[in-house]
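Trainee: Sequence and computational prediction follow.
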Amino acid sequence: MPQSLLGRMLTNTVWLLGGKGFGAICSLLYLAILTRTLGIKGFGHFSLIFGTSQALVALAGFQTWRIVVRYGAEYVHNKDWGAFGRLSALCGLLDILGAITGTLIAWVVFFQFSDALDINPDLVQTAFWFNVAAIWALVSAPTGIVRALDRFDAATYVEAVVPIGRLIAAVAIWLTEPSLIRFLIAWAVIDLIEALLYWLLARRLAPEAINWRVMRDWRRALHENLGIVRFFLITFATATVDAAIRNGPLLAVGYFAGTKAAGLFRLAQQLSQGLGKLSTLLTRSAYAEIARARFAAASDEFRKLVVHTSLLAGAASALVVVLSVLLGKQLLALLGGDDFGAAHAILIPLTVGAAFELASVAFEPVLHSTGNARQALVAKLLSLGVMAIFVAMFADSHSAVGIGWAIAISGATAYFFAGIMAWRKLDSPVLPADR
């Protein structure tokens, strides 16, 4: 009996959750090693360097996995491997272009504005090369290939390399000569290994598409996929705004409140993201399934998938907030020791923001699949504007807690606006491009 759309999405989520659940355990262990080995100030430096890399990755990463899934899902459904390979090649080249751009931006950030980030001058060279490695380790295109092929199970094994590798490296460094630079080098090498493995997996799963004979004709993908340039520009702009929303607050805390406050903020942010990890997993599986369902399923089945996904995500978001209130303080003390207990006041608003993100996992896929990606961008811009206003309000008091509440209010804004837009578009016809 064919599996339902929701059942298939949940199956993919379970595969992701299995890998991410194991990864979460590993990450909590190596995070505890980092915080206890480096201390608040050292972890603060690590957080600012790592947070900057995440922002640059989001800025330089053109979110090509969304392009592969949005346009490639139909090619996979029809087994048109030639068109799928050309689309994948185009997205791979966009990844390279993004990496080159990101490297240039990283040079400007670290060699011209490192003082603004409160980064130790002795760490600037290391921070720059760490960011370069993170940018070139971006695996957006092959990630999209694997998701379009509905092989979330295989991706789980590749993605397990990062948490396992980081845990092994953290233990080894901890037992030998622990230092911030050694942790950064290990993280960079592991990310590069994962990127290579992802491309090898894509090649293994779709040899008819991922080969030179097909991919050398990548230019044809520009003509075969109507509206792809517009979709790319809108999703890139959305990702850029999203990067500012996700990583801007940490950099703001470092700028206004200093390195120690950034360390506390980062630990709380890591834990809130860990508690809300289900949002990322549901987004990955929901995006692929909704993209397929939009052209391969009846309209009532499509609507049912979106409704059930939203109800499931809403219930999970409420659970996330309850867990952070009841267990957050104990988890922070367990991870970082008594010195990090003050981060609990930051954790609550960050978790509220993560809960709104979790509750809205179906909205962006709906808007993208119906050719209304611009609406998703508007929701992100509105959210960023609200966050900037509240960050400015709390900046004078140098309050990391206040910046945390700015994130929560921003998340609520995005949730309500994107939700209204998505429900209005549920019954709209399939469009080749954004209006």
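Mentor: It's in.

Trainee: From here on, just use CA atoms for contacts and neighbour counts.
Mentor: Will do.

Trainee: List the contacts of L323.
Mentor: Shown in contact with L323 (Cα atoms under 8 Å, 6 or more residues apart in numbering): L275.

Trainee: What strand or helix carries it?
Mentor: helix 299-336 (DSSP states H and E).

Trainee: any idea how far the residue nearest the centre of the chain lies from D80?
Mentor: In the chain, the residue lying closest to the centroid (Cα atoms, centre = their mean) is T280, at 6.9 Å. Distance of T280 to D80, computed by Cα to Cα, to the nearest Å: 29 Å.

Trainee: Could you tell me how many residues sit around L175?
Mentor: 9 (other Cα atoms under 10 Å).

Trainee: Comparison target below:
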Amino acid sequence: MISPAAVRSFGRQARRFWREEAALRRRLVNTGHLLTGNVFGSAIGLVAFVLTARALGPTDYGILALTLAYVRAVERLIAFQSWQPLIKYGAEVRGREHLNDYRALLKFGLLVDIGAAATAYLTAIGLALLFGPLVGISAQNVDQVLIYATVLLFQISGFPTAVMRLAGRFKLTAYGALISSVLRLGFCAVGLITGQGLRYFVIVWTVTQIIGALTLLGLAFWEIRRQGVRRLLWAPLTGVTRRFKGLLSFTVGSNVELTLRSSANEFDTLLVGMLAGPAAAGLYHIAKRLGRLVLQLGVQVQAVLYPDVARLWADNAVNEFRRAVLQIEVMLAGIGVALVIATALVAQPVLAWTAGPSFADAASLAVVQMLAVTMTLSGSAVRTALLAMGRQPSVLRVVSIATVAFHLTAFSTIPFIGAMGGNIAHVVMALVWLVGLSMIYRTALPSQPARV
């Protein structure tokens, strides 16, 4: 039995640790803001999906899921994660004396985003019209894709993401994103009450996602104006890739990495729909929504950690760098294990009560999906560190191997065990990802131990 004195001693140590760890405290506060906004947004989005599932039923909901998955997959296939190089190199040009370099860097990222958005839109339309049936989109459902693909023209997200994260505007970003989520929930509730069909819900998702993208872009332009950055579009780009050595290869590499990961994380719903039918895709999509709700934790932690560790690495503060990464790594692993246990206990009754009894079978899918999510969470801090170190090619190699493992597993299991095969494939991919990134990270740093 633990004595009261031991409890008091632990409490004193915890309070002293909290007071002394100013950097960790700031990261956790910023992460808390992002998580609060994103948990609310994701929870609101999950309720919107539940209302939609109630209104449409498994088959039509599966068609909607395939539509959303297809457009998101094309966007991920084409998009550049321009925020990654913008943050890495933006962390190196702090101060008014580097304002022109900063303007050129931001303009480079903005133009990359605009070009990718236009290319993604044209690609989505063309592939849907020519090859829709091959990815589970029948001729009758192409119209839904043509409507929803409009959001791709507004997916200019890398530039505003980098601007807001470098400026530390995590609170504003988190709560500003709730606008579109609240609107979507309201429209979905109206659709359920009035008995609207599939076309209505596709339009709702299209309009609200465009509003969300424009909100983030508007906040970014407001922020750079506040920083004194003027006439961004007139900034000269001559020599920008020489000034920021490795900028072009980092940007292209981020696109290849995202494409590979998306072939598993976005095309998986399409694979299930193609190999097991729309109803199975609907169940799989519900399970993935639960997993994505948790993955927001890793996304938001990375959002806060990446600018910090990029600055630490640029300043050659190796010990502080290692300590920051280790602290976040331990925290994410512990949270992930707790969530796997919680999902196993409550997923089935919650799904039956919310989405309906016909979706209760997604509970077992959610448990396996959460196991994959936990391993992905555990590796997100290390991935962030490797990007800050300029090890993007190493990350790309690990992602390539993990993606091959996913597809080999998925194509060999989904035809026999349905949607569960997709979740098992994610577990295999996450395991390869976690082990591979950890091995590279451990060999990339000096051997001094880091304190938690």
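Mentor: Sure thing, it's come through. Here the structure is a predicted model, which is why all the values come from computation and not from measurement.

Trainee: Tell me how the two chains score on TM-score.
Mentor: The TM-score (TM-score structural alignment, normalised by the length of structure 1) is 0.93; 428 aligned residues with a Cα RMSD of 2.0 Å.

Trainee: ok, the residue nearest to the centre of structure 1 - contacts?
Mentor: By Cα under 8 Å, 6+ apart, the contact set of T280 of structure 1 is L358, V361.

Trainee: hmm, try it at 10 Å
Mentor: T13, L16, L17, K20, Q273, A286, E357, L358, V361 (Cα atoms under 10 Å, 6 or more residues apart in numbering).

Trainee: go on, G72 of structure 1?
Mentor: For G72 of structure 1, the contact set (Cα under 10 Å, 6+ apart) comprises 65-66, 78, 80-81, 83-88, 144-145, 147-149, 225, 288, 291-292.

Trainee: show me the contacts for the aligned partner of A381 of structure 2 in structure 1.
Mentor: Structural alignment (TM-score structural alignment) places A381 of structure 2 against A362 in structure 1. For A362 of structure 1, the contact set (Cα under 10 Å, 6+ apart) comprises 279, 282-283, 286-287, 290, 305-311, 313, 418-419, 422.

Trainee: same check, this time on L56 of structure 1
Mentor: L56 of structure 1 is in contact with 50, 98-99, 101-103, 105-106, 109, 131-132, 134-135, 240, 243-244, 247, counting by Cα under 10 Å, 6+ apart.

Trainee: Is it within a helix or a strand, and which one?
Mentor: Secondary structure from DSSP H and E places L56 of structure 1 in helix 5-60.

Trainee: ok so, going back, quick check: ChimeraX command selecting the buried ones in the contacts of G72 of structure 1.
Mentor: Per 16 or more other Cα atoms under 10 Å, the buried members of these correspond to this ChimeraX selection:
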select :65,66,81,83,84,85,86,87,88,144,145,147,148,149,225,288,291,292
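
Trainee: Mind checking which of the contacts of G72 of structure 1 land in strands?
Mentor: Using DSSP state E, no member of these sits in strands.

Trainee: quick check, nearest of the contacts of T280 of structure 1 to L200 of structure 1?
Mentor: Closest approach between these and L200 of structure 1, by Cα to Cα: L16, at 19.2 Å.

Trainee: what does the closest one align to in structure 2?
Mentor: By TM-score structural alignment, L16 of structure 1 lines up with L34 in structure 2.

Trainee: Is its match in contact with M164, as I believe?
Mentor: No - using Cα atoms under 10 Å, L34 of structure 2 is not in contact with M164, being 12.0 Å away.

Trainee: neighbour-wise, which of these two wins?
Mentor: L34 (27 against 24).

Trainee: residues contacting whatever residue of structure 1 lines up with Y70 of structure 2?
Mentor: Aligned counterpart of Y70 of structure 2 in structure 1: T52 (TM-score structural alignment). Listed by Cα under 10 Å, 6+ apart, the contact set of T52 of structure 1 reads 46, 58, 106, 109-110, 117, 127-128, 131, 247-248, 250-251.

Trainee: how distant is stretch 140-153 of structure 2 from the center of its chain?
Mentor: Its chain's C-alpha centre and that of stretch 140-153 of structure 2 lie 22 Å apart, by Cα atoms, centre = their mean, to the nearest Å.

Trainee: cool, stretch 120-127 of structure 2 as well?
Mentor: Worked out by Cα atoms, centre = their mean, stretch 120-127 of structure 2 lies 22 Å from the chain centre.

Trainee: Could you do stretch 67-84 of structure 1 as well?
Mentor: 23 Å.

Trainee: Skip the chain neighbours and tell me the closest residue to whatever residue of structure 1 lines up with S400 of structure 2.
Mentor: Aligning on TM-score structural alignment places S400 of structure 2 opposite L381 in structure 1. Spatial nearest neighbour of L381 of structure 1, chain neighbours left out: V241 (6.5 Å); criterion: Cα to Cα, 6 or more residues apart in numbering.

Trainee: Alright, that wraps it up for me.
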